[in-house]
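> Return a 3D structure for these sequence lines:
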Amino acid sequence: MFDWLASPEGWAALLTLSAMEIVLGIDNVVFISVLVAKLPAEQAERARRLGLGMALVFRVGLLFALTAIMKLTYPVLTILGEELSWRDIILIVGGLFLLYKAVHEIHGEVSGDAHEDARAAAPRAFLAAVAQIAVIDLVFSIDSIVTAIGMADDLSIMIIAVMIAVAVMYLASGVVARFIAENPTTKVLALSFLMLIGVSLVAEGGGFHLPRGYIYSAMAFAAVVEAINVWSRRNGKKREATQMDENGSQSGPPA
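Sure, this is the predicted structure:
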């Protein structure tokens, strides 16, 4: 099972697949970060751990069901001349769910209802977040494992690559979630990313492949611009605070 350890090709396959799984995990990280950002700190950490734990369980479990997973790529129905497999249907449903969730959350941010709902029903918000993370974990896991099967033949390579990717996702999700929680304006940007990801999933399920490289490049560019804006706002607040202190010290105590 581990004969590939003595093979350069095996290590190359592991590194390539790990990189691919990490890239595919970006979608998962963004979704989890957005959902946990509106939860209290303790619940947010629990939800994040549960979500990533489920991501790992789903992925490894699906790897041990390779035969069933491969059957998901067989056409099961035809709509408007386009053959759809179970994988296509799952991607379309998952993409539509992401679109609905992103639009609903953006509407809540604009109207202010999201913050009121979070304060009014914290326990239900936690359960709802975990349930939604589980659904999207399953969608992304199927997409991830189908990709893994196409890139490697050894089950142990695929399992190790998935574990590496989930470990990176765990480290990254904490940073992303904290950044979104500390900078509320970035939440709308993250929700816009989810809309973009939802569109790509629906398109891929319908047989139209959108290169992920273009999508992630656009996301990275927008994230860098937003990071510069956040940095600029923080520096502006520091300058204002410094000027106020200087003005206060110059005026001196009243006579």
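
> drop to CA atoms for contacts and neighbour counts, all remaining ones
OK.

> List of residues touching the host helix or strand of residue 119?
Take DSSP states H and E as the rule and residue 119 turns out to sit in helix 113-120. Contact with helix 113-120 is made by 38-39, 105, 108-109, 125, as judged by C-alpha atoms under 8 Å, 6 or more residues apart in numbering.

> Give the buried residues for it.
With burial defined by 16 or more other C-alpha atoms under 10 Å, the residues of helix 113-120 counted as buried are 114, 118.

> quick one: which of the contacts of helix 113-120 has the most company?
residue 38 (24 neighbours; other C-alpha atoms under 10 Å).

> by contact count, what packs against the strand or helix carrying residue 87?
Following DSSP H and E, one finds residue 87 within helix 86-111. Counting contacts by 3 or more C-alpha pairs under 8 Å, 6 or more residues apart in numbering; DSSP states H and E, helix 86-111 is packed against helix 113-120, helix 122-151, helix 185-205.

> need the ones you listed in TSV with distance to residue 247, can you?
Listed next are the helices and strands packed on helix 86-111 as TSV, based on distance: least, C-alpha to C-alpha, whole Å:
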stretch	distance to residue 247
helix 113-120	37
helix 122-151	44
helix 185-205	31
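
> Tell me which of those lies nearest to residue 59.
Evaluated with C-alpha to C-alpha, the helices and strands packed on helix 86-111 place helix 122-151 nearest to residue 59, the distance being 5.3 Å.

> and the closest one with helix 185-205, angle?
Going by axes from the mean of the first three to the mean of the last three C-alpha atoms, to 10 degrees, helix 122-151 is angled at 40 degrees with respect to helix 185-205.

> Buried residues, helix 122-151. List them.
Buried residues in helix 122-151, counted by 16+ other C-alpha under 10 Å: 125-126, 129-130, 132-146, 148-149.

> With stretch 71-79 instead?
Neighbour counts over stretch 71-79 (16+ other C-alpha under 10 Å) mark residue 72 as buried.

> and it, how far out from the chain's middle?
Relative to its chain's centre, stretch 71-79 lies at 27 Å (C-alpha atoms, centre = their mean, to the nearest Å).

> Then stretch 142-156?
20 Å.

> Give me the contact list for it.
With C-alpha under 8 Å, 6+ apart as the criterion, stretch 142-156 contacts 1-2, 13, 17, 21, 24, 59, 62-63, 69-70, 87, 91, 158.

> one more to put side by side:
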Amino acid sequence: MELLSNPNAWIALLTLTFLEIILGIDNIVFLSIVSGKLKAEEQPKARRIGLLLAMVFRIILLFGITWVMSLKDSFFDFDWSIVSGGISGQSLIVFGGGLFLLYKSVSEIHHKLEGEEEGNSGKSSNTLVSAIIQIALLNIVFSFDSILTAVGLVSAAEPPIGFGATGALEIMIAAIIISIVIMLIFAGPVSKFVNEHPTIQILGLSFLILIGVMLLAEGSHLASIKFFGENEVHSIPKGYLYFAIFFSLFVEFLNLKMKKNTKPVKLHNNTILDEKLKDEDFMN
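Sure, this is the predicted structure:
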């Protein structure tokens, strides 16, 4: 009751919920693109499982926050003539996630633009198990980065909301649950919109490349990588990245509104678009 009557707690809850939703945009984009390659009846299930996995991973990491923070300690230091630093568990997870995201995004762009058409066979180009494995792997990285960001935010807050204060853990868990529920509600319409518009798909994959680069920079920063002993790698502020994403989407929404009667380009392995075009051809 003391926590519920504290206005600072409600401000922290709203702030963290908004932060989790913003940080979850990349998760929804990845979910939309991966689930878009499944059969139509399997796509909602993949989205639900993906978002629930994100919630579970985040809550588990919060309960194991002491272990998460201990991964900040370096276990391998090196000082070569060109580069120096100290590799930690956090830096490995974040850097590895960035590499995986870059590889997956570039592969998807290549496959959608250059890959062989599989939609005519009536088979999905992906399986539900394969999609869930990919989603789970990336969820671990997204959850790790999200928790580090959330902990950094509450640690910088004034008491009694600072990390370690009474109610801080409960507020973060509540924010995670609320944000996942909101994303579950909107994941379907967002996925449908993304998969129906090829330019949005390519933009989304381009955003994932940006986020992958951001994770590489953040992983290098966590490892205190320096070149020539003084040029340290700095992390990329998330605000700049997400501003670029939202501005690009705003411009594309204007383009879509101006050219709403134009028939979109057909990308490879787009289950939703394949079905929509088949329905239109049948009606014609």
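
> ok so, going back, JSON lines for the contacts of helix 113-120 of structure 1, including distance to residue 207 of structure 1?
Output for the contacts of helix 113-120 of structure 1, formatted as JSON lines (distance: C-alpha to C-alpha, whole Å):
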{"residue": "38", "distance to residue 207 of structure 1": "35"}
{"residue": "39", "distance to residue 207 of structure 1": "37"}
{"residue": "105", "distance to residue 207 of structure 1": "28"}
{"residue": "108", "distance to residue 207 of structure 1": "32"}
{"residue": "109", "distance to residue 207 of structure 1": "33"}
{"residue": "125", "distance to residue 207 of structure 1": "35"}
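
> And these, which two are furthest apart?
Using C-alpha to C-alpha, the two most remote members of these are 109 and 125, lying 15.7 Å apart.

> Is it possible to mark the buried ones in the contacts of stretch 142-156 of structure 1?
13, 17, 21, 24, 59, 62-63, 69, 87, 91, 158.

> will you turn those residues into CSV that also has distance to residue 188 of structure 1 and secondary structure?
Listed next are those as CSV, based on distance: C-alpha to C-alpha, whole Å; DSSP: H, G, I helix; E, B strand; the rest coil:
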residue, distance to residue 188 of structure 1, secondary structure
13, 37, helix
17, 31, helix
21, 26, helix
24, 21, helix
59, 29, helix
62, 33, helix
63, 35, helix
69, 35, helix
87, 29, helix
91, 23, helix
158, 34, helix
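
> Next, format those as a markdown table and append distance to residue 51 of structure 1.
Formatted as a markdown table, those follow (distance: C-alpha to C-alpha, whole Å):
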| residue | distance to residue 51 of structure 1 |
| --- | --- |
| 13 | 27 |
| 17 | 22 |
| 21 | 17 |
| 24 | 16 |
| 59 | 12 |
| 62 | 16 |
| 63 | 18 |
| 69 | 22 |
| 87 | 21 |
| 91 | 19 |
| 158 | 20 |
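
> residues in contact with residue 99 of structure 1?
The contact partners of residue 99 of structure 1, by C-alpha under 8 Å, 6+ apart, come to 194-195, 198-199.

> Find me whatever residue is spatially closest to the counterpart of residue 93 of structure 2 in structure 1, sequence neighbours aside.
Counting by TM-score structural alignment, residue 93 of structure 2 lines up with residue 90 in structure 1. Using C-alpha to C-alpha, 6 or more residues apart in numbering and skipping the chain neighbours, the partner closest in space to residue 90 of structure 1 is residue 139 (6.5 Å).

> For the one you found, list the residues it contacts.
By C-alpha under 8 Å, 6+ apart, the residues touching residue 139 of structure 1 are 90-91, 94.

> Structure 2: matching residues for stretch 175-192 of structure 1?
With TM-score structural alignment as the criterion, stretch 175-192 of structure 1 aligns to 189-206.

> May I ask which helix or strand encompasses residue 51 of structure 1?
Per DSSP H and E, residue 51 of structure 1 falls inside helix 41-63.

> That helix vs structure 2, average offset?
For helix 41-63 of structure 1, the mean distance to aligned residues of structure 2 following superposition is 0.8 Å (mean C-alpha distance after the TM-score superposition for structure 1).

> what does that helix rub up against?
Helix 41-63 of structure 1 has contacts (C-alpha under 8 Å, 6+ apart) with 32-33, 36-38, 69, 126, 129-130, 133-134, 137-138, 141-142, 144-145, 155, 158-159, 162-163, 166, 169-170, 173-174.

> Check the burial of residue 248 of structure 2 by counting its neighbours.
Neighbour number of residue 248 of structure 2 under other C-alpha under 10 Å is 14.

> I'd assumed residue 36 was in contact with residue 122 of structure 1.
No - look at residue 122 of structure 1 against residue 36 with C-alpha atoms under 8 Å: they stay out of range, at 11.5 Å.

> now residue 179 of structure 1: how far from residue 126 of structure 1?
20 Å (C-alpha to C-alpha, to the nearest Å).

> And for residue 22 of structure 1?
Applying C-alpha to C-alpha, the value for residue 22 of structure 1 to residue 126 of structure 1 is 26 Å.

> Also residue 90 of structure 1?
25 Å.

> Check residue 106 of structure 1 too.
Noted for residue 106 of structure 1: a distance of 19 Å to residue 126 of structure 1, by C-alpha to C-alpha.

> Same check on residue 218 of structure 1?
Here residue 218 of structure 1 is placed at a distance of 31 Å from residue 126 of structure 1 (C-alpha to C-alpha).

> Same question for residue 71 of structure 1.
Distance, residue 71 of structure 1 to residue 126 of structure 1, using C-alpha to C-alpha: 35 Å.
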